[in-house]
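> could you work out the structure for the sequence below:
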Amino acid sequence: MMEARYSRPVARLLALMILFFMLFSAASQMVAVGDFFGTFLGMGYEGGVLAGTLIVLVYSMFGGFRGVVLTDIIQFVLLLLSALAVFVVAMQECGGLGPIAEAAARSGRPEFMSLTAGAPKYLMYVITFGCSWMIQANVWQRISATRDTRDARRMTVMSFFVYIPLYLIVVLTGMAGIVLFDTLPKGGVVTALVESSMSPLLAAVVFVGISAAIMSTMDSLINTGAMTLVMDLLPGSYDEKTRLRLSRLATLVIVAVGILISLRIRSIFEITWIASDIITTGVFVPLVLAFFWRRGTSRGALCSMLCGLAYCLYNLAIFLGMPLPAFWEQQSALQVILGVCLSLLVFTVTSLLDEPEYHKADAFLARTRQQAC
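Okay, the predicted model is just below:
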């Protein structure tokens, strides 16, 4: 798409950033499965990472995209049932929202029930994650796999109305922990609830469901990363058999690198932020404006993406401990807003100084409108 709207170098750079995003996002799910398996099965964090990732690796390598989609359907049903079961048990055990508010007040945290408390801190996550998820490659891969535009619209609308209450259920389940536990349990509130408040049969069902949720996300990220590496970044054209071998090799590489990242950084939030930041600051502006500003040029998009990438890598170097000067608070809303504004400024100025590419923009927009009809 970016090659049709801009140029091949822009498309290659986008593919590289997508690969970076998929690597770190897959690693964040490896952290999740390591924490969950390690605590629930008593095998330790490292053992949990290796065991959970190995399961995903097997069916991702031999099932391909079709296998990932089919397992995603089953895993979503298991996730939904497990989330509802844990939520019901959590609310029964804690007594509902009233006791949660009372426990928060007793612990000196009256802002616990507020939707706006800590907004400046969490605005960074809203902007970064929101912008990156809006253009996330594995999401658009699913949309592109639908039979027609009608199914694509239906799928996105249904997802909107399903995921908002689903995420709210997960949040409320976590909030119940302030009543049920004096300190945060090892492995998290959900794992502790499963172990302490459920029958063995229900606990087994919930374990399978939560594992399915984690692995469903991980397999999508690994699969998209492998496809990006083989189809967009490796030079040359290959027959079907060679491409299959390369895809399996790429899957192994992504899994291996993801495991190394998950063993180095054991925070889901930190890894996900790193992944999302590069997409938000480097890709969001030229990709979105490709559909709305016909004056945007290939050179403008390339310069904007390179500038965003440099900005992201500079902040990442500071985060990893390199002694570089920081001119803004790290991992803050200001950092994200500055990155997006810088990308927008470079894209706009470079495009205006460059020769217009109206023929390319008009052809792209016409084809996009035709496909949407």
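
> can we go C-alpha only for contacts and neighbour counts from here?
OK.

> what's next to stretch 53-67, contact-wise?
Stretch 53-67 is touched from outside by 30, 33, 68, 215, 218-219, 222-223, 247-248, 251-252, 255, with contacts defined as CA atoms under 8 Å, 6 or more residues apart in numbering.

> I meant to write stretch 199-216 there.
Taking contacts as CA under 8 Å, 6+ apart, the residues outside stretch 199-216 that touch it are 29, 32-33, 36, 52-53, 56, 68, 71-72, 75-76, 78-83, 85-86, 194-195.

> following up with a second sequence; could you model it the same way so I can compare the two?
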Amino acid sequence: MNVSDMIVPAQGTFFLVLGGYFVIMAAIGYFSARRTDSLREFFVMGGKAGAIVSGIAYFTTQYSMSTFMGVPAACYRQGYPGLTISVPGLVFSMIIPALVVGRKLIRLGHRNGFLTMADYLGDRYESDAIRSLQAILMVFFVVPMMGAQIIGAGIIFNTFTGLPEWMGVVATGIIVILYCMTGGIRGAMLTDVLQGLLMVVTAVVAFFVALDMGGGLEAINAKLLEMNPAYMAHPGATGSYPWPRLVSMVVMWSFFNIGSPALATKFFTMKNYKVMFKAVILGTLGMWVSATLIEWVGVLGIVSVPGLEGKQMDFIVPLILQKGVSPFFAALMISGIMAAGMSTIDSLLIVSTGGISRDIYQNLLNKKASDAEILKLSRVITVVLGVIAILFGIWRPSAIFDIIIFSFGGLTIWATPILLGMYWRRTTSTGAVAGVLVGALVYIPMSASPAILDKLGLSVLQPLSAALRGMTLGFDALIPTWFVAMAVTILVSLVTKPVSEATLKRHFD
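So this is what the prediction gives:
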């Protein structure tokens, strides 16, 4: 049986709620546009964001479509081991970056007027090469990440309306483009506040509905133990989550966020250290509560909505909402799932725009271009990149979760030059560039699924990809890739010329 046969939504109600939600997003974008009159406002909100906006925007950027669909499906398939895979990492995904790099990025950003991570890297390494490399690789990995979120929105739209998936992809993409193009990061972060609150409510409601449908936690756990004891312990019901996999996921989601430009750039928007610490506390609480509950729904759903198979598992949360609450509230909660994708798309769209208009065009190709000219160009590029993301979503080269994991890993390779650049004075620009290039060349064939390689016309790399995956010892490809990138960066830095003493003093004083 198809999921569309299992869900019987009130189509009129769904359109009414979703339409109202889209109108509110567009209105926030219009409001934000009235206060976005400079390049600094467009990219970092003038460095004046408060704790509430910063905290909610940070966790909603991390909270993507897979949190509501892909990960609960994994929990449905594996049981409690699926829950332990992502929750610990998500809980620390704000604390660790804030403690390790956040304070320094706030100070350097305000002092030197940094608007993007490439601004920081280019200045720290006195290198246009690393600035352009960061911008190019960022766009390469960010567009698929945005596309994955839009794919999820399209799937939900199709399931709950019966209309073609591409219509949901296009509608979602256009709304995000509008409020990002007009309001910049302010539009993205203010819409994130509403989206974040909606996501938390959706997670709480879905959890208690699933609990009630299954007869309570004690009854559900007893039933799970009776059905299959493997639901209760690693490596899970299908054996997919041994300890190396658990370690990989926790490290990926907590530590490697340091290298994600969409998340790291949030520190440039924050007013000061005090705001950062309040934002981290607020965001961590929001992430911990909502991520734990929504992924727990996947475990509860094994009993509450039994018998799902294959791709049907991705719909465990929508199914529980549709079965357990009124049509109006079901439509509102489904909008919360779409909000998870939109809140990630908007931040990615702004940072990728900055990669082209600011990092490549203004700082490399036309250094005489004024900020006013770049602001106009940024709005155009936002539209262009948004359209590319929409086309990627229609193309749909692989499963949502596969695309997200691949893109996230590619973005977070930059944790290497960021960390070494902040804590090791001897790191050189040549070493940083070499480490990132080697890391990317190792990571792409090691992590890309056969479906992605085929879609990219790189099927010739499949034997190499399989051989490299066999060398990971069960860990995610990002873990060994990072060690390779670190080793290359350190070795090359030891034999190449360091940056000037003036730059080191500016960054380490």
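
> TM between them?
With the length set by TM-score structural alignment, normalised by the length of the first structure, the two chains reach a TM-score of 0.88; 365 aligned residues with a CA RMSD of 2.5 Å.

> picking up where we left off before, show the buried residues in the contacts of stretch 199-216 of the first structure.
The neighbour-count test (16 or more other CA atoms under 10 Å) applied to the contacts of stretch 199-216 of the first structure identifies 29, 32-33, 36, 52-53, 56, 68, 71-72, 75-76, 78-83, 85-86, 194 as buried.

> show me what Thr416 of the second structure aligns to in the first structure.
In the superposition onto the first structure, Thr416 of the second structure corresponds to Val285 when matched by TM-score structural alignment.

> might one say that that match is in contact with Val340?
Yes. Counting by CA atoms under 8 Å, a contact exists between Val285 of the first structure and Val340, whose distance comes to 7.1 Å.

> now do the contacts for the counterpart of Ser159 of the first structure in the second structure.
Under the alignment by TM-score structural alignment, Ser159 of the first structure pairs with Gly283 in the second structure. The contact partners of Gly283 of the second structure, by CA under 8 Å, 6+ apart, come to Gly55, Ile56, Tyr58, Phe59, Met94.

> find the nearest non-adjacent residue to Gly283 of the second structure, please.
In space, and not counting its chain neighbours, Gly283 of the second structure is closest to Gly55: 4.4 Å by CA to CA, 6 or more residues apart in numbering.

> tally of neighbours for the one you found?
Other residues near Gly55 of the second structure come to 31 when the count uses other CA atoms under 10 Å.

> residue contacts, it?
Taking CA under 8 Å, 6+ apart, we find Gly55 of the second structure in contact with Met276, Lys278, Ala279, Val280, Ile281, Leu282, Gly283, Thr284.

> tell me which helix or strand it sits in.
Element membership for Gly55 of the second structure (DSSP states H and E) is helix 51-62.

> and the strands in the stretch 401-509 of the second structure?
Counting by DSSP state E, counting those that start in this stretch, no segments of the stretch 401-509 of the second structure form strands.

> how about the helices in it?
Using DSSP state H, counting those that start in this stretch, the helices of the stretch 401-509 of the second structure run over residues 415-423, 429-447, 450-455, 462-469, 478-494, 501-508.

> repeat for the stretch 51-200 of the second structure
Using DSSP H, counting those that start in this stretch, the helices assigned to the stretch 51-200 of the second structure run over residues 51-62, 65-68, 70-78, 80-91, 95-97, 103-112, 117-124, 128-161, 165-213.
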